[in-house]
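[1] Take this sequence and fold it.
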Amino acid sequence: MDPALPRVVIRYEIPEAERFCAQDNTELVEIGVEVSERLDIVPQKIQVLRHERVKYACLKCDHGLKVAAVPLRIIPRGLFTEAALAWIILSKFMDGLPLYRIAALLRRFGGDISRNTLAASVIRVGQAIQPVINLMRDVLLDSEVVHGDETTVQVLKEPGKAAQTKSAMWVQMNGVGPPVRLFSYAPGHDAKYGAAFWAGMREHAALMSDGGAVYDIIAEANGLTHLGCWSHCRRYFFEAEALLPKQARGPHQPATQFLQLIGKLYAAEARAKKMVVLRRAVMRHRYSRRVLKEIRALLDQHLETTLPSGKLGQALGYLSGQWPKLCRYVENGLWPICNNAIENSIRPFVIGRKNFLFSDTVVGAKASANLYSLVETCRANNIDAYQYLIDLFKALPNASTADDYEALLPWKLGKSAAVPAPSHS
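    Sure, this is the predicted structure:
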């Protein structure tokens, strides 16, 4: 079991009257212990912290009244402690529990809290952390590589839109520097909605995406180098190969041939993962470029003779249309081969969306985006999100300067809350 978990020792002793040798009646001495461990779980415990502010008064006049001060709170006169807020937020944004289930769980332990009360507190916390989110965005936009993707979200009460229409959650992550994951709400998936999230990016930085036209527009508007995703390309060929009858499959099939060549690109990246950037660039120049030439030759061989409506035709069409963007990663040892990393960051949101289905208001959607950003950035930095959120919620009301807020970034404030490395013993 994880050695970092706290231990409660339960010691079993032989009664004193029995600590004698059965052979010669000599008193036995302790020579060690036999150890076995069982995992125990303590259910949630709900309690009320009663705050009593002591008052003092002058006995001779009416002008000497004083009341003891209390610490500032992230939600002034809020119902929940910082630890309770952290638990609620992680239950929703890390564990994927909708608020009505969290309310039901609390009732099992004696806390009769309505879903509306929980929602109001989550929104207020999501708004209060905006200064930290702004600094995280500054770090992301200064990166030499940024990944981008988006997924759908439904907002019931959005001005000018029917409740059934879909809006978008835009997601960004940096490829260089302290890991940052940013979720941003917008009314749609078009470039006009997402462009603001990329404004201010470092000049000549690289943008890794699924190759969609919306990112072509964003890259051109911001002077970015647009990189294509080989994982998206590979999926098309997997789908084409999966449709083949088992008896027809084999290395002679074009889909299989493409998959084998793309596999060589990924195998090279796996070998180069721990290389310094310059050495990785050399490897790509010497090896990956040759593989790309083989892929191009195979593409030219089949593109004109394959029906575009079939799965293989769709795969070839995607590869042909994305070719310049797919090849660019070999020009720089810092650039990624695919967009898998950001898809992994989106997955918790997608899982949560299956449970909570929608946001009620735009304000709620934006607050959720901020909290997902914080939780996923903690995860990316290997930080204990629960302890970090408690520390953040206590410190944030006292922050007033740029330096104060910068000290609250996850990779700075969360150093003491780093998750221990797993044991391999």
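[2] Could you use CA atoms for every contact and neighbour count after this?
    Noted.
[3] residue ranges for the strands of the stretch 101-250 of the chain, please.
    In the stretch 101-250 of the chain, the strands defined using DSSP state E, counting those that start in this stretch lie at 145-157, 166-174, 181-186, 206-208, 225-227.
[4] right, and these - which one's nearest residue 268?
    Residue 268 lies closest, by C-alpha to C-alpha, to one member of those: strand 225-227, at 18.1 Å.
[5] Kindly compare burial across the strands of the stretch 101-250 of the chain and name the winner.
    Among those, strand 206-208 has the highest mean neighbour count (mean count of other C-alpha atoms under 10 Å), at a mean of 29.
[6] ok so, going back, make TSV out of the strands of the stretch 101-250 of the chain and add distance to residue 59.
    Below are the strands of the stretch 101-250 of the chain laid out as TSV (distance: least, C-alpha to C-alpha, whole Å):
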stretch	distance to residue 59
strand 145-157	57
strand 166-174	61
strand 181-186	57
strand 206-208	71
strand 225-227	75
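[7] With respect to residue 242, which of those strands lies nearest?
    strand 145-157 (26.0 Å).
[8] What is the closest one packed up against?
    strand 166-174, strand 206-208, helix 340-356, strand 359-361, helix 362-380 (3 or more C-alpha pairs under 8 Å, 6 or more residues apart in numbering; DSSP states H and E).
[9] Which of the ones you listed has the highest mean neighbour count?
    Most buried of those, by mean neighbour count (mean count of other C-alpha under 10 Å): strand 206-208, with a mean of 29.
[10] Who are the packing partners of that strand?
    Packed next to strand 206-208, using 3+ C-alpha pairs under 8 Å, 6+ apart, are strand 145-157, strand 225-227.
[11] Tell me which of the ones you listed lies nearest to residue 265.
    Of all these, strand 225-227 comes closest under C-alpha to C-alpha, at 15.3 Å.
[12] just checking, what packs against the closest one?
    Against strand 225-227 (3+ C-alpha pairs under 8 Å, 6+ apart) you get strand 206-208, helix 213-222, helix 311-327.
[13] related to what we said a few turns ago, ok, which of the strands of the stretch 101-250 of the chain comes nearest residue 280?
    Evaluated over the strands of the stretch 101-250 of the chain, closeness to residue 280 peaks at strand 145-157, with 15.9 Å, by C-alpha to C-alpha.
[14] Looking at the strands of the stretch 101-250 of the chain, spot the one closest to residue 379.
    strand 181-186 (9.3 Å).
[15] Now do that closest one against strand 166-174, angle only.
    150 degrees (axes from the mean of the first three to the mean of the last three C-alpha atoms, to 10 degrees).
[16] how about this one, so we can line them up?
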Amino acid sequence: MKNDEKITISKSEYISMKEQIAELSKKVDWFMEQVRLAKHHQFGASSEKSQYDQINLFNEAEATADEAKAEPELVEIERHYRKKAKENADRLPPDLPVEVVEHTLPKDKQKCPECGEALHIMGKDVRRELKLIPAKAVIVEHVRYTYACRDCEKNACGVPILKAPVDNPVIKGSFASPEAVAQIMTQKFVMGAPLYRQEQDFRRNGIYLSRQTMSNWLLKCSEDWLEPVYNALREILCTREVLHADETTLQVLHEPEKTAQNKSYMWMYRTSGEEQHPIVLYEYQPDRRAKHPAEFLKGFRGYLHADGYKGYHNLPEGITVVGCWAHARRKWDEALKVLPTKDRENSAALQGKRYCDGLFDIECSLQKLNSNERFQKRQELAKPLIDEFFAWLKSLNPAPKTSLGQAVHYMIKQRRYLERYLLDGRLEISNNRAERSIKPFVIDRKNFLFANTPRGAKASAVIFSIIETAKENGLNPYAYLVYIFKNAPNWDIHNNINALELLLPSNVPESCNSAAR
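    A predicted model of the protein is given here:
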């Protein structure tokens, strides 16, 4: 056997090689983390719900058994029965019109088969069905009559001419109706049906309505009638003391000085959960710079829930940014998922996640308290746990580029924002309220994919704002839009603030309410 060849190297070269090996080992570990995380994103469940403190179906007996505990005594109780509760039972509104179809015997059959005498009705069976009729189109002709006086025509020098009053149309010179525009808007922004699909559906029913015409209707009605309502809601929003904010990407094809592939942004601002009349507003912007929320929230003074994006941390004095523990918890969840399954139990990632879970458990127990009581309980329960959490973080020294290192670094960097929800009982532990409000836009974005122009993106933001605010206030979006488009052209809302206020969700009639409220 041939002897292995020996190579002599200097001590400095040995140290250098050892450092290179250690560095390469760290890179391999990092790449393996990314592979495991990518596999989880592709094949695993997206839920971040903790599983490690829950009883598994397959080991429930082993986990809960206590052989040392005595058997309980059996106590006989009176047998009783309960009706099974019906959850999510189908139900129909009581005011639906009823179409009665009577099934009778033909006249020549209404004779007794035995004696031939006439039969009489002795009873009836009733079967009810839900009949769905596809939307139908109706042409509405507004015939406006003109009146004149016959006597004045014969005897007077002048003849007075009177015209019957008629409401202004939603778009002058157009055959658009309030109902048609509201239907197209709700189909696009509530049901996620792009205009080209609506065009195809209309065509199948013999109605040739191009998407260009529909686009013109949406833009015109948004700019003329919805923007004033949007601006009024924005003024009200900035008077509130607690708000939430979030943002997501949007592709705009024809944007000045930008390629179609560049990202634009849709920002979202909304009121807190304690508002009687919630407001949800979207704003299109070509980028993610911090000046946009500063301009939108001009005049606002109070607390703003946001994620860890540093743009929110440069807002004007008077706006106190409150961090999101859901984002912090997500870092620990990812750090846990990149570990091999055998290494997860008793890991630092699991411990960090359990600290976060503990804080959320405390919040769940405080939901029914008022803001003052919640503030006091947080000082007693949450604050000590947060102090313990950050003291534990200081004892860790993970590699900065690992998922665990990123989770620790994020927590330490965001500490002053994460702790701020303790300052006021009206504040929330997370910014999930904003994420839930921006989710409808994200879902619809998968259908319409992009906006064509900045003008279209702005109109979409305004329409989405009116619709989502309507939904938050328990209104039927279609009925609310019809109410606006019927009344706004006739109330001079651009010059009469009192008329404009009548269009706000808090002042609309009950006919706009949703049946599901």
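[17] Show the contacting residues for the spatially most central residue of structure 1.
    By C-alpha atoms, centre = their mean, structure 1 has its centre lying nearest to residue 376, at 2.7 Å. Taking C-alpha atoms under 8 Å, 6 or more residues apart in numbering, we find residue 376 of structure 1 in contact with 181, 345.
[18] how close does it get to residue 167 of structure 1?
    Going from residue 376 of structure 1 to residue 167 of structure 1 by C-alpha to C-alpha, to the nearest Å gives 21 Å.
[19] cool, and residue 178 of structure 1?
    29 Å.
[20] What's the residue nearest to the centre of structure 1 aligned with over in structure 2?
    If you follow residue 376 of structure 1 across to structure 2 using TM-score structural alignment, you land on residue 468.
[21] swap in residue 282 of structure 1?
    Per TM-score structural alignment, residue 282 of structure 1 is aligned with residue 376.
[22] Report how many residues lie close to that match.
    14 (other C-alpha atoms under 10 Å).
[23] ok, it to residue 424 of structure 2 distance?
    Distance from residue 376 of structure 2 to residue 424 of structure 2, by C-alpha to C-alpha: 9 Å.
[24] Can you verify my assumption that residue 241 of structure 2 contacts residue 301?
    Yes - Residue 241 of structure 2 lies in contact with residue 301 (C-alpha atoms under 8 Å); the separation is 6.4 Å.
[25] Look at the two and report which has more neighbours.
    Using other C-alpha under 10 Å as the criterion, residue 241 of structure 2 and residue 301 rank with residue 301 on top: 18 against 15.
[26] Let me see the contact set for the more buried one.
    Applying C-alpha under 8 Å, 6+ apart, the residues contacting residue 301 of structure 2 are 238, 239, 240, 241, 318, 319.
[27] And residue 149 of structure 2, by the same measure?
    159, 160, 161.
[28] Just confirm the first one is within a strand.
    So the one you mean is residue 159 of structure 2. No - applying DSSP: H, G, I helix; E, B strand; the rest coil, one finds residue 159 of structure 2 to be coil, outside a strand.
[29] ok, it - contacts?
    Per C-alpha under 8 Å, 6+ apart, neighbours of residue 159 of structure 2: 148, 149, 152, 153.
[30] What lines up with residue 311 of structure 1 in structure 2?
    Per TM-score structural alignment, residue 311 of structure 1 is aligned with residue 403.
[31] thought its match was touching residue 335?
    Yes - using C-alpha under 8 Å, residue 403 of structure 2 is in contact with residue 335, at 4.8 Å.
[32] What range does stretch 327-342 of structure 2 cover in structure 1?
    The aligned range for stretch 327-342 of structure 2 is 232-247, by TM-score structural alignment.
[33] Please apply the same query to stretch 133-141 of structure 2.
    By TM-score structural alignment, stretch 133-141 of structure 2 lines up with residues 42-50 in structure 1.
[34] got the end-to-end distance for the matching stretch?
    23 Å.
[35] quick one: residue 383 of structure 1 and residue 409 touch, right?
    No - counting by C-alpha under 8 Å, residue 383 of structure 1 sits too far from residue 409 to count as a contact (11.4 Å).
[36] Structure 2: which residue goes with residue 186 of structure 1?
    Counting by TM-score structural alignment, residue 186 of structure 1 lines up with residue 285 in structure 2.
[37] State the distance from the closest residue to its match other than its chain neighbours to residue 234 of structure 2.
    Ranked by C-alpha to C-alpha, 6 or more residues apart in numbering and with sequence neighbours excluded, the top spatial neighbour of residue 285 of structure 2 is residue 265, at 5.4 Å. Between residue 265 of structure 2 and residue 234 of structure 2 the computed distance is 19 Å (C-alpha to C-alpha).
[38] before we move on, what about residue 368 of structure 2?
    30 Å.
[39] Between these two, which is the more surrounded one?
    A count of neighbours by other C-alpha under 10 Å puts residue 234 above the other of residue 368 of structure 2 and residue 234, at 19 against 10.
[40] and stretch 146-157 of structure 1, how far from structure 2 on average?
    The superposed stretch 146-157 of structure 1 is, by mean C-alpha distance after the TM-score superposition for structure 1, a mean 1.5 Å from where its aligned residues fall in structure 2.
[41] Which stretch of structure 2 lines up against that stretch?
    So stretch 146-157 of structure 1 is aligned with residues 243-254, judged by TM-score structural alignment.
[42] who touches the matching stretch?
    Residues contacting stretch 243-254 of structure 2 (C-alpha under 8 Å, 6+ apart): 259-272, 302-307, 431, 433-435, 438, 442, 445, 449-454, 457.
[43] show me what contacts the match of residue 311 of structure 1?
    33, 331, 332, 334, 335, 338.
[44] Could you tell me which of the residues you listed belong to helices?
    33, 331, 332, 334, 335 (DSSP state H).
[45] Which member of those residues is positioned nearest residue 219 of structure 2?
    Nearest member of those to residue 219 of structure 2, counting by C-alpha to C-alpha, is residue 331, at 41.2 Å.
[46] related to what we said a few turns ago, make TSV out of the contacts of residue 301 of structure 2 and add distance to residue 229 of structure 2.
    Output for the contacts of residue 301 of structure 2, formatted as TSV (distance: C-alpha to C-alpha, whole Å):
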residue	distance to residue 229 of structure 2
238	15
239	16
240	17
241	21
318	27
319	25
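[47] hang on, the earlier thing: name the nearest of the contacts of residue 403 of structure 2 relative to residue 514 of structure 2.
    Out of these, the member with the shortest distance to residue 514 of structure 2 (by C-alpha to C-alpha) is residue 331, at 38.8 Å.
[48] What sits closest to the closest one if chain neighbours are left out?
    Nearest to residue 331 of structure 2 is residue 407, by C-alpha to C-alpha, 6+ apart, at 5.0 Å.
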